[in-house]
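Okay, here's the prediction I keep looking at, along with the sequence it came from:
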Amino acid sequence: VDAIDQKDVAAMKEECGDVLMQAVFHAEIAQKEGEFSYMDVITGLCRKLIDRHTHIFGSNHASNADEALVFWEAAKKKEKHYKSASDQMDRVPKNFPALLYAEKIQKYAKKVGFDWDDVSGAYQKIAEETEELKNADDAHRMEEGGDLLFAVVNALRFYKVEPELALREANKKFMRRFSTVESEVKASGREMKDCTLDELDAIWNKVKEREKQENENA
């Protein structure tokens, strides 16, 4: 993921090789055990792509990406024999990052009508959960914090913003600005620990404004 984010082609090539090595490694073991072969893997992949792209290989017609995704999910549901939204939620990989996991199960809830009509409901929930976090005792603070994060994911979902990517970008932006602040403080002959929070905030805001102007002029 880092290689993709940084658009590092050489690193992407290396990572693709690592992924391919894992596929070859496991297929080789399975073939020796008489379980499946390389061809079985390739055939299965081709079969899945054909079966799930009913708007390309079947009679369905999709006028945009959202409609294509609806057909994909319908084909997947039929293929996997899902009987309920809960069944689909249970099949979401438990090792997914928490934000991505939340987004996935919220989308399944939406498909059966368990969702707000618009984003205003999500904002109300964020306000509600914020108050509950502020008033929570130590024993319930983690639970309420999780509820707040879950509500924020819901709001982002209405805007078709992937929360995992949004937080990655926020992390990168914070690190970039923090590094600049630290460099400017050191250039003045001081250390950050010797500055007041107001002083650091003032430098931070200057860095933020400078970035904004650079982006506008780009």
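Okay, I see it.

make it CA atoms for all contacts and neighbour counts henceforth
Will do.

center of this protein, which residue is that?
What sits nearest the mean C-alpha location of the chain, by Cα atoms, centre = their mean, is Glu164, with 2.8 Å.

OK, contacts around it?
97, 99-100 (Cα atoms under 8 Å, 6 or more residues apart in numbering).

Just those: which are in strands?
The strands, defined by DSSP state E, take in nothing from the contacts of Glu164.

Excluding chain neighbours, what is closest to Lys186?
Among residues not flanking Lys186 along the chain, Met192 sits closest, at 7.7 Å (Cα to Cα, 6 or more residues apart in numbering).

Might one say that the one you found is in contact with Glu182?
Yes - the criterion here is Cα atoms under 8 Å, and Met192 meets it with Glu182 at 6.6 Å.

ok so, going back, out of the contacts of Glu164, which comes closest to Leu148?
Leu99 (11.8 Å; Cα to Cα).

sec struct for the residue located most distally from the centre of the chain, please.
The C-alpha centroid of the chain is most remote from Gly189, which lies 40.4 Å away (Cα atoms, centre = their mean). When classified by DSSP: H, G, I helix; E, B strand; the rest coil, Gly189 comes out as coil.

Distance of it relative to Cys195?
11 Å (Cα to Cα, to the nearest Å).

With Gln106 instead?
44 Å.

The two: which is more packed in?
The neighbour count for Gln106 versus Cys195, taken as other Cα atoms under 10 Å, is higher for Gln106 (18 against 12).

In space, what's closest to that one - neighbours in sequence excluded?
Spatially, and ignoring its direct neighbours in sequence, Gln106 is nearest to Asn154 (7.1 Å; Cα to Cα, 6+ apart).

show me the contacts for the one you found.
By Cα under 8 Å, 6+ apart, the contact set of Asn154 is 103, 106, 122.

Second structure for comparison follows:
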Amino acid sequence: MNSRKDQLKSLDRLLTIMDELREQCPWDKKQTMQSLRHLTIEETYELGDAILDNDLNEVKLELGDVLLHILFYAKIGSETEDFDIADVANAICDKLINRHPHIYGDVKVADAEEVKRNWEQIKLKEGKKSVLEGVPRSLPALVKANRIQDKVAGVGFDWEKPEQVFEKVQEELGELQVEVASGEVDKIESEFGDVLFSMINYARFLGVNPENALERTNKKFIKRFQYLEKNAKKMGKDLQDMTLKEMDIFWNEAKTKE
């Protein structure tokens, strides 16, 4: 691996390139924080895909794209004299030191869970009015639910055992069925949301990331369905003309090839 000297040299090279692009490239010159925002979100999702695929070379490349965006925002901030990359780095350094008193102070902790609880308490002392302030409003609902549950658990608002959470899942499923029978769409949607929320909570207790789990299933479904499409085409058939029983043959074949 590269030495610290080489690592710093590569960052300095990237900073120089960022300066040159901002001064000379027509596209880079016109970008603002607002215009970059959706691109940054896209790059973050691409990094997430690479991580799920366990493609480490792609992870390396996508991390570079995300790093470029960080430097881009810092460059724009320096142009308005609000902040630069040094301010960004020092701010996170100060935050990490303050939130790790068990490393940089005399606080003793027993395990990672205690570190998380201390983390949330420290943030409240820093001036946050709610533990949930740190949950971005624009997060996808599934990810947001997971972060909400994780954060409130950090201050002790949590179940004690996985069995209790599973009982809650069953309770919510029962309430959903009652509303399904009633036929009231608003109430069905509300109860369906409760079922999903409780399932996400159960995933946390099982040590499973629900976003990753669902995305793995998405990828699995896509792979199987495309196998079905491919073989239907070989037979000269349209899916619309096939029976479910015929489609199931290829679906089950796809499962055996995984």
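Thanks, I have it. Computed from a predicted structure; not experimentally measured.

So after superposing, what's the score?
The TM-score (TM-score structural alignment, normalised by the length of the first structure) is 0.79; 207 aligned residues with a Cα RMSD of 2.6 Å.

Just list the residues touching the equivalent of Leu200 of the first structure over in the second structure, thanks.
Taking TM-score structural alignment, Leu200 of the first structure has Met247 as its aligned residue in the second structure. Counting by Cα under 8 Å, 6+ apart, Met247 of the second structure touches 228, 239.

Now do the SS call for Met247 of the second structure.
helix.

Relative to Lys255 of the second structure, how far out is it?
Met247 of the second structure sits 13 Å away from Lys255 of the second structure, taking Cα to Cα as the criterion.

Can you show me the helices along the first structure?
Secondary structure of the first structure (DSSP state H): helices at 2-5, 9-32, 38-52, 54-57, 65-80, 85-90, 98-111, 119-135, 141-158, 163-187, 197-217.

Pull out the buried positions in the last one.
The one in question is helix 197-217 of the first structure. 200, 203-204, 207-208 (16 or more other Cα atoms under 10 Å).

Please apply the same query to stretch 155-170 of the second structure.
Residues of stretch 155-170 of the second structure classed as buried by neighbour count (16+ other Cα under 10 Å): 155, 165-166, 168-169.

and for that stretch, what are the contacting residues?
With Cα under 8 Å, 6+ apart as the test, stretch 155-170 of the second structure has contacts from 117, 120-121, 152, 195, 198-199, 201-202, 205-206.

repeat that for 10 Å
Contacts to stretch 155-170 of the second structure, defined as Cα atoms under 10 Å, 6 or more residues apart in numbering, come from residues 114, 116-121, 131, 149-153, 171-176, 194-206.

Can you flag the buried ones in these?
116-120, 131, 149-153, 172-173, 175-176, 194-205.

What is the neighbour count of Glu133 of the second structure?
13.

what residue of the first structure matches up with it?
Under the alignment (TM-score structural alignment), Glu133 of the second structure pairs with Asp90 in the first structure.

just checking, that match touches Ile105?
Yes - between Asp90 of the first structure and Ile105 there is a contact under Cα atoms under 10 Å: 8.7 Å.

Who are the contact partners of the aligned residue in the second structure for Gln106 of the first structure?
Aligned by TM-score structural alignment, Gln106 of the first structure pairs with Gln149 of the second structure. Contact partners of Gln149 of the second structure, counting by Cα under 10 Å, 6+ apart, are 132, 157-158, 197-198, 200-201, 204.

Out of these, the closest to Asp106 of the second structure would be?
Distance to Asp106 of the second structure, by Cα to Cα, is smallest for Phe157 among the contacts of Gln149 of the second structure, at 26.4 Å.

that older thread, list just the nearest of the buried residues of stretch 155-170 of the second structure to Ile17 of the second structure.
For those, the nearest to Ile17 of the second structure is Val155 (44.2 Å; Cα to Cα).

how close does that closest one sit to Glu120 of the second structure?
Per Cα to Cα, Val155 of the second structure is found 7 Å from Glu120 of the second structure.

ok, now Lys168 of the second structure?
From Lys168 of the second structure to Glu120 of the second structure the distance is 26 Å (Cα to Cα).

Could you do Lys60 of the second structure as well?
31 Å.

same check, this time on Arg37 of the second structure
According to Cα to Cα, Arg37 of the second structure and Glu120 of the second structure sit 27 Å apart.

Same question for Asn252 of the second structure.
Distance from Asn252 of the second structure to Glu120 of the second structure, by Cα to Cα: 47 Å.
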